[in-house]
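>>> Quick one, structure for this:
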Amino acid sequence: MQVAWIGLGEMGLPTAMKVAAAGHAVRAYDVALPAAAKGLELAASPREAADGCDLLCIAVFSDAQVEEVLTGPDGVMSDLKDGAIVAIFTTGSVEAVQAIAAKAPAGVAVLDTCFSRRQSEMLPGKLTLLVGGDADAIERGRPAFDSFARAIFHVGPSGAGRKIKLVNNILFAGHLQLAVDALRLAEGLGLDRAATAGALVECSGASEVLHRFIVEDAAAILESAHRYMVKDVAAAADAGAAAGIDLGTLGAVTATYRSTWPSG
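Alright, predicted model coming up:
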């Protein structure tokens, strides 16, 4: 399978290399090309990467970047061949990915392919793929998807993959904030943070995020997650508001992320 991969960040690079290691030809592009990209053919532009591809994978940060790659002035959507699949791994608004799918040329399938991973299993090949869109396109993309996903869930039509990813990410953000506060309580009671986290992962109060607190400082964990959590919690809250859903306790626990999201 000829695969184009746009976005070689923390998740994109190792996942693209996993696809290449499975025997697929992967032509990749990023605005900051990596020093090491084993098995990848690096392209000078998204258009060069996408030329003739069977599967276009997009793993950039925001909806605006996805739209630039696909439908911007130098967008590649109109050049994709009949039968091509576009897999969008970016987490963002449901409406944005549905709008992109609606604008796709006839014969081009757009999937919202959101991946997630357990905090205790951080390597490519241990990912869960949450997919919205056409079932046949998912099956046609499986040769590549199976190289990095241990489980693939077709959760519904276009936008459904993003919906469940937003539910996951706001829940993750809530778990993260609760873990920070719980371990702050533990330290206030004279307990060691790492030892407490190591014990709690085996107890009824366990959550996946606690694994990280065994070996990492809380401030470092929050800093690394903050940019993504602010974006994703805001998108989840907006989706809930549009559906008339009160987030209840989940909203209260994640309020710190929404308070730092720029308005407008």
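
>>> use CA for all of it now, contacts and neighbours both
Fine.

>>> How about stretch 149-169, which residues are buried there?
149, 152, 154-156, 158-169 (16 or more other Cα atoms under 10 Å).

>>> for it, how far is the first residue from the last?
Distance between the two ends of stretch 149-169: 18 Å, counting by Cα to Cα, to the nearest Å.

>>> For the comparison step, fold the sequence that follows:
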Amino acid sequence: MTKVAFLGLGVMGYPMAGHLVAAGHDVSVWNRTASVTERWGSEYDGSTNGAVADAVSGADVVMMCVGQDADVLDVASRAVPAMKTGAILVDHTTASDGCAKQVGKLCAEAGLGFIDAPISGGEAGAVKGQLTVMCGGDQTHFDGAKPVIDAYAKAVKLMGPVGAGQLTKMVNQICIAGMLQGLSEAVNFAQAAGLDMDEVVGAIGKGAAQSWQMDNRATTMAKGEYEFGFAVDWMRKDLGIVLDTAKALDLDMPVTELVDSYYAEVQAMGGNRWDTSSLLARLKSKT
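All right, here's what the predicted structure looks like:
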């Protein structure tokens, strides 16, 4: 049993913290909205706290899963001074690599380990404990945190020094953005041509076109169902980080920029909380 603190009980963090309890860890949680903390405490056998410092006190490993860079820096500034020497802070937020390096420096100065560990798999992956975790940091700190992360992950990999996890997540989001636009156009084409999308997936779903998005989203897209999964607002936040980083690297990102602009159109349609597969809804609105 490891004493673990989890900071941030959103759609991802809530079930992730629950998996830590199920794995036998001694779990302490905090969330900015107190009612969510209380609800989690009524469902799981862990301790709830009204302050970050109280949640992390005595913890061997502290997990964070919050919103964006500013939230990471705010919560870390409260957690780090209250953590015991030698403890490890693991940030599951999708943030910039610059933010990761800033928190890593703060932890190093306080005698703490730090791992930036953004996640992929969406809400379903968090609920099922089947997330992919991309990590950046020191090997020793990674080895100390991995047995805890394993409670909600199907794959955990150290990609390099602090910041490498966030950079890898950016690569992930670039791939997904382009793939979903292609799938949206394919579904739209199939339906316009009078094909049954389920039959189409049955025919091509084991070949070169196969992808997680096709397996899990083609059918729901064909039905116009978007009230689940990874929200458009979150994707635009992530793509904003990607494009800012690409600019700093002096890279041309035409497809990513284009898909980001399409997601802005989906937001204008009221689809802020729709699943990212709602790129199809934009296409349908133009026919």
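
>>> mind listing which of the buried residues of stretch 149-169 of structure 1 are in helices?
Among the buried residues of stretch 149-169 of structure 1, the subset assigned to helices under DSSP state H consists of Ala160, Gly161, Arg162, Lys163, Ile164, Lys165, Leu166, Val167, Asn168, Asn169.

>>> can you tell me which residue in structure 2 aligns to the second one?
The equivalent of Gly161 of structure 1 in structure 2 is Gly165 (alignment by TM-score structural alignment).

>>> Which residues are in contact with its match?
Asp97, Asp116, Ala117, Pro118, Met134, Cys135, Gly136, Leu158, Met159 (Cα atoms under 8 Å, 6 or more residues apart in numbering).

>>> Quick check, the first one in contact with Met170.
Just to be clear, that refers to Asp97 of structure 2. No - using Cα atoms under 8 Å, Asp97 of structure 2 makes no contact with Met170, being 9.5 Å away.

>>> Not counting sequence-adjacent ones, nearest residue to the residue nearest the centre of structure 2?
The residue lying closest to the centre of structure 2 (Cα atoms, centre = their mean) is Ile119, at 4.2 Å. In space, and not counting its chain neighbours, Ile119 of structure 2 is closest to Val133: 4.6 Å by Cα to Cα, 6 or more residues apart in numbering.

>>> check which helix or strand covers that neighbour.
Applying DSSP states H and E as the criterion places Val133 of structure 2 in strand 131-137.

>>> which residues of structure 1 does that strand align to?
Using TM-score structural alignment, strand 131-137 of structure 2 lines up with residues 127-133 of structure 1.

>>> How far off centre is the matching stretch?
Taking Cα atoms, centre = their mean, to the nearest Å, one finds stretch 127-133 of structure 1 lying 10 Å from the centre of the chain it belongs to.

>>> Tell me which other helices or strands the helix or strand where Ala145 of structure 2 lies touches.
Using DSSP H and E, Ala145 of structure 2 maps to helix 139-149. Counting contacts by 3 or more Cα pairs under 8 Å, 6 or more residues apart in numbering; DSSP states H and E, helix 139-149 of structure 2 packs against strand 88-91, strand 113-116, strand 153-160.

>>> how big's the offset between that helix and structure 1?
Comparison of helix 139-149 of structure 2 with structure 1 after fitting gives an average deviation of 1.1 Å (mean Cα distance after the TM-score superposition for structure 1).

>>> now that helix against strand 153-160, angle please.
170 degrees (axes from the mean of the first three to the mean of the last three Cα atoms, to 10 degrees).

>>> And helix 139-149 of structure 2, what's buried?
Buried, per 16+ other Cα under 10 Å, within helix 139-149 of structure 2: His141, Phe142, Ala145, Lys146, Val148, Ile149.

>>> okay, and stretch 232-246 of structure 1 goes to which residues in structure 2?
In the comparison with structure 2, stretch 232-246 of structure 1 aligns to the range 238-252 (TM-score structural alignment).

>>> Without its sequence neighbours, what residue ends up closest to the alignment partner in structure 1 of His25 of structure 2?
His25 of structure 2 maps onto His24 of structure 1 when the alignment is built from TM-score structural alignment. Among residues not flanking His24 of structure 1 along the chain, Met1 sits closest, at 5.3 Å (Cα to Cα, 6+ apart).

>>> To what extent is Gln213 of structure 2 buried, counted in neighbours?
Residues lying near Gln213 of structure 2 (other Cα atoms under 10 Å) number 13.

>>> Val200 of structure 2 now?
Neighbours of Val200 of structure 2 using other Cα under 10 Å come to 14.

>>> residues in contact with the aligned partner of it in structure 1?
Under the alignment (TM-score structural alignment), Val200 of structure 2 pairs with Thr196 in structure 1. Neighbouring residues of Thr196 of structure 1 by Cα under 8 Å, 6+ apart: Leu183, Ala186.

>>> how far apart are the host helix or strand of Thr196 of structure 1 and its match in structure 2?
Assigned by DSSP H and E, Thr196 of structure 1 belongs to helix 193-200. Aligned to structure 2 and superposed, helix 193-200 of structure 1 gives a mean residue distance of 4.0 Å (mean Cα distance after the TM-score superposition for structure 1).

>>> List the buried residues in that helix.
Of the residues in helix 193-200 of structure 1, Arg193, Ala194, Thr196, Ala197, Gly198, Leu200 count as buried by neighbour count, 16+ other Cα under 10 Å.

>>> ok, now stretch 64-78 of structure 2?
Buried residues in stretch 64-78 of structure 2 (16+ other Cα under 10 Å): Met64, Cys65, Val66, Gly67, Gln68, Asp69, Val72, Leu73, Val75, Ala76.

>>> same check, this time on stretch 121-140 of structure 2
If you call a residue buried by 16+ other Cα under 10 Å, then stretch 121-140 of structure 2 has these buried ones: 121-127, 129-137.

>>> how about the helices of structure 1, start to end?
Here structure 1 has its helices, by DSSP H, at 12-21, 46-50, 63-71, 94-103, 135-145, 160-188, 193-200, 210-215, 218-242, 248-253, 255-258.
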